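Enquirer: no sequence on this one, just coordinates:
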């Protein structure tokens, strides 16, 4: 009968450093059971020649006290590794420069009195017939409106002031007046025959020279130092006048066309 035995295995240097060198074996009918112990960094409680204990004549050391993995607190000052890797904590300022920029200067409260040095241009208007009226027939008047923007300085800073026409007051020179919200249009633009009534026409009943006045009211807005447009409460106005003569017309029979021959008999 022959006998067999398992040959002893020599531990490598790496296994010795890791503390997993087999410590013994038992043989059974189906194989070999190999036993080993594992210790954490720093040595365990008694291992074959391991740890930090002094060697004995038998070749076995007493082993080091060891530190169980994960049980020591991390080093915050870098003085040692302990049982875990070193963790360095650095307090970072979450807001290196949290100073806020100075807010833009608020625009001062501005009223119409502050804008007294700004004014719209003098308005103009036309009439038809041009420069004269017939008693008892409508004369048509047309304003020439326009938005206007003027610039300057206020409190030492730039300002733009905008004037927008909103209403038109006509004083007809005969003691009457009308206020409308449209500037008026010519008979041709309205597709009306001459001497037709319009929203800006007027009928005179007396002969003579009339001074017709126009007063335009403007809404006012300003833009201060490059800011947004701001509407000012109230309105400003600008005026103009025009003299026109009111005459009479008579119907007469003439032998020819007075437009073609103004000096003909009866013309």
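Expert: It's in. Since the structure is predicted, the reported quantities are computational estimates derived from the model, not experimental observations.
Enquirer: C-alpha only now, for contacts and for neighbours.
Expert: OK.
Enquirer: Identify each buried residue in the longest strand seen in the chain, please.
Expert: Identified as the longest strand of the chain according to DSSP state E is strand 229-247. In terms of neighbour count (16 or more other CA atoms under 10 Å), strand 229-247 has its buried residues at 235-237, 239, 241-242, 244, 246-247.
Enquirer: of those residues, closest to residue 188?
Expert: residue 244 (21.2 Å; CA to CA).
Enquirer: what ranges do the strands span in this structure?
Expert: 22-27, 32-36, 125-128, 132-134, 138-143, 148-154, 157-171, 177-180, 201-203, 208-224, 229-247.
Enquirer: so can I have JSON lines of these showing distance to residue 114?
Expert: Below are the strands of the chain laid out as JSON lines (distance: least, CA to CA, whole Å):
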{"stretch": "strand 22-27", "distance to residue 114": "100"}
{"stretch": "strand 32-36", "distance to residue 114": "98"}
{"stretch": "strand 125-128", "distance to residue 114": "29"}
{"stretch": "strand 132-134", "distance to residue 114": "41"}
{"stretch": "strand 138-143", "distance to residue 114": "28"}
{"stretch": "strand 148-154", "distance to residue 114": "8"}
{"stretch": "strand 157-171", "distance to residue 114": "11"}
{"stretch": "strand 177-180", "distance to residue 114": "27"}
{"stretch": "strand 201-203", "distance to residue 114": "37"}
{"stretch": "strand 208-224", "distance to residue 114": "11"}
{"stretch": "strand 229-247", "distance to residue 114": "11"}
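Enquirer: In addition, the following structure is provided for comparison:
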């Protein structure tokens, strides 16, 4: 609310300004003057922001000079009477209300694929190698036309084999070739099925997240869990037999 004071015969208008509260540490850069709220939903990072525009003086009568303020015309000589105390004229001072804008941006990690070796096939009692291709990556966006980045880092993996078993892993695994291992070798992400059948495996990747508003990375509490799609595995049984010729020599022979 504006107040009118008489100071040495002059009139002064005093305005009370609304100053936004200091933003949390997530938005403490010079470009971010609003308040931000970073929420981990378990599958995405939601960043909500509010920005306050303080009220300000308006109208034609700004009160910055004595001769800008005129009492209403009463049909007299047009000369303003001497002001010996507090003078009130029929003028108005308008205030623009504080405006609050809100915005929301949601950031989710990329869905990781799940593959296996041999491709789509496993042998009873022998390791099948699973690989989850998840990696650290950054997703960018904007709030109030200002840049914001969210970085997702794989923290752990849960491999669900589809036969009622599962295992935790600290890595998404690598192919036998990348590991320099022979086919059907055991790895940190391999699994040996105990019976024949078709099973659908999947994996869940747990990500940690950090957010950057331009002044460095700040961690987001909690983890986000994202599941891969299903991966079908046909588990076969291998039997050996003594034969006279190889399958190349006799394509119609037993087991060929």
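Expert: Arrived safely, thanks for sending. What you see is a predicted model; the values in this text were computed from it and never measured.
Enquirer: Quick one, which of the strands of structure 1 gets closest to residue 190 of structure 1.
Expert: strand 138-143 (11.4 Å).
Enquirer: Next, the angle from the closest one to strand 229-247.
Expert: Strand 138-143 of structure 1 and strand 229-247 are oriented at 150 degrees to each other (axes from the mean of the first three to the mean of the last three CA atoms, to 10 degrees).
Enquirer: related to what we said a few turns ago, list the contacts of the longest strand of structure 1.
Expert: 110-112, 119-124, 131-135, 204, 206-223 (CA atoms under 8 Å, 6 or more residues apart in numbering).
Enquirer: Buried subset of those residues, written for ChimeraX?
Expert: Applying 16+ other CA under 10 Å to the contacts of strand 229-247 of structure 1, the buried members can be selected in ChimeraX as follows:
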select :119,120,123,132,133,134,135,204,210,212,213,214,215,216,217,218,219,220,221,222,223
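Enquirer: Report the spatially nearest residue to residue 184 of structure 1, omitting neighbours in sequence.
Expert: Excluding the flanking residues, the one nearest residue 184 of structure 1 by CA to CA, 6 or more residues apart in numbering is residue 142, at 4.6 Å.
Enquirer: mind checking what residue 126 of structure 1 lines up with in structure 2?
Expert: Counting by TM-score structural alignment, residue 126 of structure 1 corresponds to residue 115 in structure 2.
Enquirer: My guess is that match contacts residue 132. True?
Expert: Yes: counting by CA atoms under 8 Å, residue 132 is a contact partner of residue 115 of structure 2 at 6.6 Å.
Enquirer: of the strands of structure 1, which approaches residue 263 of structure 1 most closely?
Expert: So among those, strand 229-247 is nearest, using CA to CA, at 19.6 Å.
Enquirer: ok and the closest one relative to strand 157-171, angle-wise?
Expert: Going by the same axes, to 10 degrees, strand 229-247 of structure 1 makes 30 degrees with strand 157-171.
Enquirer: what angle separates strand 229-247 of structure 1 from strand 208-224?
Expert: Using the same axes, to 10 degrees, strand 229-247 of structure 1 lies at 170 degrees relative to strand 208-224.
Enquirer: quick one on the thing from earlier: neighbours around the match of residue 126 of structure 1, how many?
Expert: 21 (other CA atoms under 10 Å).
Enquirer: how about the nearest residue to it, chain neighbours excluded?
Expert: residue 131 (5.3 Å).
Enquirer: So which bit of structure 2 is the top helix by length along structure 1 matched to?
Expert: For structure 1, the longest helix by residue count, based on DSSP state H, is helix 13-18. Per TM-score structural alignment, helix 13-18 of structure 1 has no counterpart in structure 2.
Enquirer: again with stretch 178-187 of structure 1
Expert: Using TM-score structural alignment, stretch 178-187 of structure 1 pairs with 167-176 in structure 2.
Enquirer: Other residues contacting that stretch?
Expert: Under CA under 8 Å, 6+ apart, the answer for stretch 167-176 of structure 2 is 117, 129-134, 155-160, 182-183, 185, 187-189.
Enquirer: hmm, try it at 10 Å
Expert: 112, 114-118, 129-135, 154-161, 179-191, 203-205 (CA atoms under 10 Å, 6 or more residues apart in numbering).
Enquirer: which parts of it are buried?
Expert: 171-176.
Enquirer: now for the residues you listed, which pair is the farthest apart?
Expert: Between any two of these (CA to CA), the greatest distance is 14.4 Å, for 171 and 176.
Enquirer: so what corresponds to the residue nearest to residue 115 of structure 2 in structure 1?
Expert: Under TM-score structural alignment, residue 131 of structure 2 pairs with residue 142 in structure 1.
Enquirer: which ones are touching its match?
Expert: Counted by CA under 10 Å, 6+ apart, residue 142 of structure 1 has contacts 124-128, 182-186, 199-201, 214.
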